[in-house]
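**Q** no sequence on this one, just coordinates:
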């Protein structure tokens, strides 16, 4: 059984309009959401063996929040090609990973959302309807696949195991 976690970067800042989109950081709300999600994901979802992350500033900051709470060894690959990648590029990058059991991809919409829809074949109807309505910043999709190698992801559809949105977390 393989687990794929598609994690959209947290909310970015538009304060400095002189910055290129690639260089935009997370805003305060995004930093908090990234931390809250990192805490939740580390306690409730399988821990990733490999993380593929876009090299954009906001995705690297989202990754940083995860690394503050993950205490296990994880291989991290920063990939420029994931910046605003299409779903086809995302699926190709996933297919190249090999055999790790748990893979996380940190990226951007609309590619990440379209990728989630393409790879989601079955799962809880309420979760699927929720995913179909919106994939907000800092949300994470958990898909499972009955495959032995990520190269097979191209020929199969996953099962939606969970869809976590930061606003749904109970944070005191």
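**A** Right, received. Where do you want to start? Computed from a predicted model, the values in this text were never measured in an experiment. Numbers count the residues shown, from 1 in each chain.
**Q** Only C-alpha atoms from now on, for both contacts and neighbour counts.
**A** Fine.
**Q** now the helices for this protein?
**A** With DSSP state H as the criterion, the chain has helices at 28-44, 57-69, 87-95, 111-119, 125-133.
**Q** ok, structure two:
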């Protein structure tokens, strides 16, 4: 069995219009949301052994903040191909994963379409269609290898958006 934790980066800053899209950092809300997501993942035992992350600053910062709540050890790979990637590219990257539990961090609109296409049955959440910043899907695949994972074969385990974690 394989497990994917699929996370859209948290809320980023638009304060400086001269900053290139690739280099936009998280804003304060994004930092808080990432910390909340880390706590949520840890509380449920959703701990990746491998992290495939877009090389954009906001995705890396999302992972860095999430990781503070998790045990040390996941292997991080910054993947330029995941920057604004579509579903087919995301699947191709995932098929090269090495560990049984993988976290992938990316961007909309590709990550939303990827999430929809992966699962056999979508989560019961009005937010799933939008896949807002910080949205996180946990999906299992009954496959022996990531190379055999395909669209429509994932079993939804969990889905959360940071707003649902606000205390």
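**A** Received it, and whenever you're ready, just let me know what you need. Worth saying up front: this structure is predicted, and the values here are computed from it rather than measured.
**Q** Got a TM-score for the pair?
**A** With the length set by TM-score structural alignment, normalised by the length of the second structure, the two chains reach a TM-score of 0.94; 167 aligned residues with a CA RMSD of 1.5 Å.
**Q** tell me, how many neighbours does residue 164 of the second structure end up with?
**A** 8 (other CA atoms under 10 Å).
**Q** Need the helices of the first structure in a markdown table (columns: distance to residue 155 of the first structure and mean neighbour count).
**A** Listed next are the helices of the first structure as a markdown table, based on distance: least, CA to CA, whole Å; neighbours: other CA atoms under 10 Å:
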| stretch | distance to residue 155 of the first structure | mean neighbour count |
| --- | --- | --- |
| helix 28-44 | 27 | 18 |
| helix 57-69 | 28 | 20 |
| helix 87-95 | 10 | 18 |
| helix 111-119 | 10 | 20 |
| helix 125-133 | 20 | 14 |
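**Q** For residue 169 of the first structure, which of those helices is the nearest?
**A** helix 28-44 (7.8 Å; CA to CA).
**Q** mean per-residue distance, that closest one to the second structure?
**A** Here the mean offset of helix 28-44 of the first structure against the second structure after fitting is 0.9 Å, by mean CA distance after the TM-score superposition for the first structure.
**Q** Return the list of helices and strands in contact with that helix.
**A** Packing contacts for helix 28-44 of the first structure, counted by 3 or more CA pairs under 8 Å, 6 or more residues apart in numbering; DSSP states H and E, involve helix 57-69.
**Q** how close does the helix it packs on sit to the second structure?
**A** Mean for helix 57-69 of the first structure is 0.9 Å (mean CA distance after the TM-score superposition for the first structure).
**Q** who's in contact with that helix?
**A** Residues outside helix 57-69 of the first structure that contact it (CA atoms under 8 Å, 6 or more residues apart in numbering) are 8-10, 12, 22-26, 31, 34-35, 38-39, 42, 53-54, 106-107.
**Q** Compute the number of surrounding residues for the residue in the first structure that residue 147 of the second structure lines up against.
**A** Structural alignment (TM-score structural alignment) places residue 147 of the second structure against residue 151 in the first structure. Neighbours of residue 151 of the first structure under the rule other CA under 10 Å: 17.
**Q** give the contact list for residue 151 of the first structure.
**A** Neighbours of residue 151 of the first structure in contact, by CA under 8 Å, 6+ apart: 94-98.
**Q** go on, residue 53 of the second structure?
**A** Residue 53 of the second structure sits next to 59-60, 63, 76-79, 82, 103-106 when contact means CA under 8 Å, 6+ apart.
**Q** again with residue 73 of the second structure
**A** residue 49.
**Q** Now with 10 Å, please.
**A** Counting by CA atoms under 10 Å, 6 or more residues apart in numbering, residue 73 of the second structure makes contact with 47-50, 67.
**Q** Not including adjacent chain positions, what is the nearest residue to residue 40 of the second structure?
**A** Nearest non-adjacent residue to residue 40 of the second structure, counting by CA to CA, 6 or more residues apart in numbering: residue 165, 8.0 Å away.
**Q** so who does the one you found touch?
**A** Residue 165 of the second structure touches 33, 36-37, 39-40, counting by CA under 10 Å, 6+ apart.
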